[in-house]
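>>> sequence and predicted model, in that order:
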Amino acid sequence: MSNALPNSMQARDVEYLLHAVTNARRHEERGPIVIERGQGIRVFDDEGREYIEGMAGLWSVAVGFGEKRLADAAYRQLQKLPYYHSFSHKSNEPAILLAERLVGMTPERLRKVFFTNSGSEANDTAIKLVWYFNNARGHHAKKTFIARQGAYHGITIASGSLTGLPTNHRDFDLPIIPVKHVTCPHHYRYADPGESEEAFSTRLADELEATILEAGPETIAAFIGEPLMGAGGVMPPPEGYWQKIQAVCHKYDVLLVIDEVINGFGRLGTPFGCNYYGIDPDVLVLSKQITSSYQPLAAVLISDEIYQGIADNSAKIGTLGHGFTAGAHPVACAVANENLDIIEERGLVENARVVGEHLQRELRRRFADHPLVGEVRGVGLIAAIELVADKAAKRRFDPVGKLGLAVFDAAHEQGVIIRAIGDQIAFCPPLIITEKEVDEMLDRFARAFDQATAGLNPA
């Protein structure tokens, strides 16, 4: 334990907690920022410092912090039925109402809902249900998933295998399930010189088709993707991408699993990323903003075709041998229903569109021409700035991430929480943010950016 942290909550943290997505030795030296409370778009640490939460926690607090209606919804449900399960023909009213609501608001072919506790569990469940369905229809060799490099689909063994980020694989012995990773659809980084977005999309669709044919269509179970890639660096797809990818999947009987753990419930200024990009999924995965992360909850929605195959197979076997103790938890589902009420009543999807346009415009106006900024990108209330050592050549810094970490640290000093994904700086504020608050957030970030880059000589 660091001597710099005597007799404090920070010191106790360092003594007892192992932190997610953190350099453990660096954490021993610097300790945590202990967040004590939140209100609206702001959080406060245990020393009274205030921060604009520019990442909505982990891409997830749609209605902001300190929303009393969600606390009251949880309390009411805790008093009435604090827990029950969904095994063996049992159910509860909040789960039934939420399932009905989700079917009503998501793409038309999705007819059944399975609840889990996290996005990682939900993507694990999607994998298992796809395998179960393919076995049920006699396609026993259809086991391989196709995902993208740079994708994030979770952190458990199966969902972590789908994730296309090296740090989530290295020394965890992943991937462990049959998965093939194809090119990340990030035009700025991976398009050929002079290649248009449409041509890049065509090349990626051709790559997908070649991958399917090389493996054998009879072995490929599903293609999984985020409509807009989030935790890998906020990467919107190129023009025409999803239409071309869907066409290939349909041609070879490859199911389409869409991961909207980050995109869902208004983040892009539409109800779902599927709406924004014109995607018709066979399986849809939701989490994070479903409860504004006030409670752990995720949902897997499946088409009627998949449900019928699963239902027949469960009758043949005698059961669907999958489920979680806290799946369809009545308190989590009650909070989700209230959270979705708030999103609807306050017009937060439209707010994400309107204020998101302001965020995207201001980020580009303020930073796009900076010599250390290669690209500003995003849709709605999710965005990123990519830092580069050489703007013309798009050359990355060496080592990657050192400058991003400096910007991340400086942002804390200036009172704004952002996320450094290597040298990509991500923004994803709560859906309640106003244009004035966006300007305040970017003012703080600009000071942090100037502080972290002072003295650097761009190429």
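Right, received. Where do you want to start?

>>> from here on, just use CA atoms for contacts and neighbour counts.
Noted.

>>> from memory Val63 sits against Ile433, does it?
No - at 9.0 Å, Val63 and Ile433 do not qualify as touching, with contact defined as Cα atoms under 8 Å.

>>> neighbour count: those two, which is higher?
Val63 (26 against 22; other Cα atoms under 10 Å).

>>> excluding its backbone neighbours, what's nearest the residue most central in space within the chain?
In the chain, the residue lying closest to the centroid (Cα atoms, centre = their mean) is Ile262, at 3.2 Å. Setting aside the residues directly before and after it, Ile262 is nearest to Trp59 in space (Cα to Cα, 6 or more residues apart in numbering), at 6.1 Å.

>>> and for the one you found, the neighbour number?
26.

>>> list the contacts for it?
Residues in contact with Trp59 (Cα atoms under 8 Å, 6 or more residues apart in numbering) are Ile262, Lys288, Gln289, Cys428, Pro429.

>>> so what's the residue count around the nearest residue in space to the second one that is not next to it in sequence?
Which is Lys288. Of all residues not flanking Lys288 in the chain, Ser60 sits nearest, at 4.7 Å (Cα to Cα, 6+ apart). A count of nearby residues for Ser60, using other Cα under 10 Å, gives 27.

>>> the structure to be compared is supplied as follows:
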Amino acid sequence: MTINIREIGEKDRSSVLHPFTQLKDFATGKLGEPTIVETGKGIRIKDAHGNELIDGFAGLYCVNVGYGRTDIAEAISRQAYRLAYYHSYAAHTTDELAILSDRLVKMAPGKMSKVFYGMSGSDANETQAKLVWYYNNLRGKPNKKKIISRERGYHGCSVMSGSMTGMSFYHDHMDLPLPQVLHTGVPHFYWGAEPGEPEQEFSMRRAAELDYLIEREGPDSVGAFIGEPVLGTGGITPPPAGYWEAIQSVLEKHDVLLIADEVITGFGRTGSMFGCQHYGIQPDLITVAKGLTSAYFPLSGAIVGEKVYEVLEAGADRVGAFSHGYTYSGHPIGAAAANAVLDIVERENLPGNAREVGGYFQRQLKMTFAQLPIVGEVRGVGLMGAIEFVADRERKVRFDPSLKVGARISKAARDRGLIARAMPHGDILGFAPPLVTSKEEVDEIVSISEAAVSAVMDELVREGHNI
């Protein structure tokens, strides 16, 4: 199919409200033309001008099985021809939905019972909040409603999920966060540790801060704690040693539910099927999306643990029907896509590939970047990683934000054929390539990144900055 690039660009500029885009700069052309993405294969995409890019971020951490998987397209097509849509209200179902739900309950960590479906991670976390409130209402604890998240945690950008997200730019000018959402400290050892403090002690201190926050608010008012096994948008930051064990001890002490946000880490990215399995987390509720369908179709899930579901079922005679749902909950095409994706994940052992190739990726990142004078930390797990840049690595001094070092390196990488993300809250270059990435493709990613970092270092020297 041949398209008129100029016409499509004009239509887009005049009619699309783009997420996370400087609206005036885009409207006036300052940002240039929109990137029209036409095709994808494996870990690469191609734009309308024929430029090929390695997608080092798998879309938005989501195209885990890579682009161009025809078996998923065929599964979607078969279901669309057979039955394009029916709702799941009032005990209606489809075979694909029942098979997927049984599969998820059995494969998920912890003791899970049921799956509620939506279309995005944001709406799934909105559902999780309602489940926490419903659960505590049914068990006679109507005040136990506050939800604690973490600074730099990311849980979506709808009203409640956006409140749970711990980054101020998601809140500014949007009247967020809501008052029933609280935030505790980010578990980032590099920036948060006291001088000489071991990781384990840092983790215990973060747990003690959470304990203090719950005591201060009153344990009878706190319903849940939500956290990503590995911080994603907040900087691709794995937890420090002992962190999740210490946090879970506090939650158990205060009868606070644990919501594990596995939207990014679920289905293999850490090298385990779920991040909870990787870090020994026993969740009460699990949020999944992204890798569930590898983004071939919008689908999310709130997986409900036995402990919570038993209360919901026991209260049904008293309160009636479970009054929550969306038109597209359990969409049959989404379920068919998810089953096809999970077939690939299991058949090709993508968690194993993320573990093996991811280990190689982590070693190559550290070997290439860890000793550079502008690199403070190289971190990651499986096929997700980050390089954090600083002006003075010995004294841990950040660059002046006006220099936009992370954004410049990201652009330099893109100019050389690699999409790597400039992460918020610092000068950070983030990676989350598809889980089908090979060691040879890791070498390409690292080589292009090295060239991009070197180019920006040279620019900084020419500008008179000491590095």
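Thanks, I have the structure now. None of these values were measured; they are calculated from a predicted model.

>>> please pull up the equivalent of the residue nearest to the centre of the first structure in the second structure.
Under the alignment (TM-score structural alignment), Ile262 of the first structure maps onto Ile264 of the second structure.

>>> how close does that match get to Ser120 of the second structure?
According to Cα to Cα, to the nearest Å, Ile264 of the second structure and Ser120 of the second structure sit 12 Å apart.

>>> now list whatever residues contact both of those two.
With Cα under 8 Å, 6+ apart as the test, Ile264 of the second structure and Ser120 both reach Ala289, Lys290.

>>> do a quick rundown of the strands in the stretch 1-150 of the second structure.
37-41, 44-47, 52-55, 112-118, 146-150 (DSSP state E, counting those that start in this stretch).

>>> using JSON lines, lay out those strands together with distance to Ala455 of the second structure.
Putting the strands of the stretch 1-150 of the second structure into JSON lines (distance: least, Cα to Cα, whole Å) gives the following:
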{"stretch": "strand 37-41", "distance to Ala455 of the second structure": "26"}
{"stretch": "strand 44-47", "distance to Ala455 of the second structure": "23"}
{"stretch": "strand 52-55", "distance to Ala455 of the second structure": "19"}
{"stretch": "strand 112-118", "distance to Ala455 of the second structure": "43"}
{"stretch": "strand 146-150", "distance to Ala455 of the second structure": "35"}
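
>>> and these, which is most packed in?
Ranked by mean neighbour count under mean count of other Cα atoms under 10 Å, these are led by strand 146-150, which reaches a mean of 24.

>>> that one vs the first structure, mean deviation?
With mean Cα distance after the TM-score superposition for the first structure, strand 146-150 of the second structure departs from the first structure by a mean of 0.6 Å once superposed.

>>> just checking, what packs against that strand?
helix 159-164, strand 181-184, strand 222-227 (3 or more Cα pairs under 8 Å, 6 or more residues apart in numbering; DSSP states H and E).

>>> what is the aligned counterpart of Ile220 of the first structure in the second structure?
Aligned partner of Ile220 of the first structure by TM-score structural alignment: Val222.

>>> if we can go back for a sec, mind putting the helices and strands packed on strand 146-150 of the second structure into JSON lines with distance to Asn137 of the second structure?
JSON lines is the format used below for those (distance: least, Cα to Cα, whole Å):
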{"stretch": "helix 159-164", "distance to Asn137 of the second structure": "18"}
{"stretch": "strand 181-184", "distance to Asn137 of the second structure": "18"}
{"stretch": "strand 222-227", "distance to Asn137 of the second structure": "11"}
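
>>> closest to Leu342 of the second structure out of those?
Nearest of these to Leu342 of the second structure, taken as Cα to Cα: strand 222-227 at 24.0 Å.

>>> what's the angle between the closest one and strand 146-150?
When axes from the mean of the first three to the mean of the last three Cα atoms, to 10 degrees is applied, the directions of strand 222-227 of the second structure and strand 146-150 differ by 20 degrees.

>>> so the following helix or strand past strand 222-227 of the second structure corresponds to what in the first structure?
Proceeding N to C from strand 222-227 of the second structure, the next assigned helix or strand is helix 243-253, under DSSP states H and E. Aligned using TM-score structural alignment, helix 243-253 of the second structure spans residues 241-251 in the first structure.

>>> got it, and stretch 149-157 of the second structure?
Residue span in the first structure matched to stretch 149-157 of the second structure, by TM-score structural alignment: 147-155.

>>> the match of Ile262 of the first structure and Ser294 of the second structure, how far apart?
11 Å.

>>> about what we covered before: trace the residue nearest to Lys288 of the first structure over to the second structure, please.
So, by TM-score structural alignment, Ser60 of the first structure is matched to Cys62.

>>> that older thread, do you know which of the strands of the stretch 1-150 of the second structure lies nearest Gln277 of the second structure?
strand 112-118 (13.6 Å).

>>> who touches the closest one?
With Cα under 8 Å, 6+ apart, strand 112-118 of the second structure has contacts from 101, 104-106, 124, 284-285, 299-306, 309, 326, 328-330.
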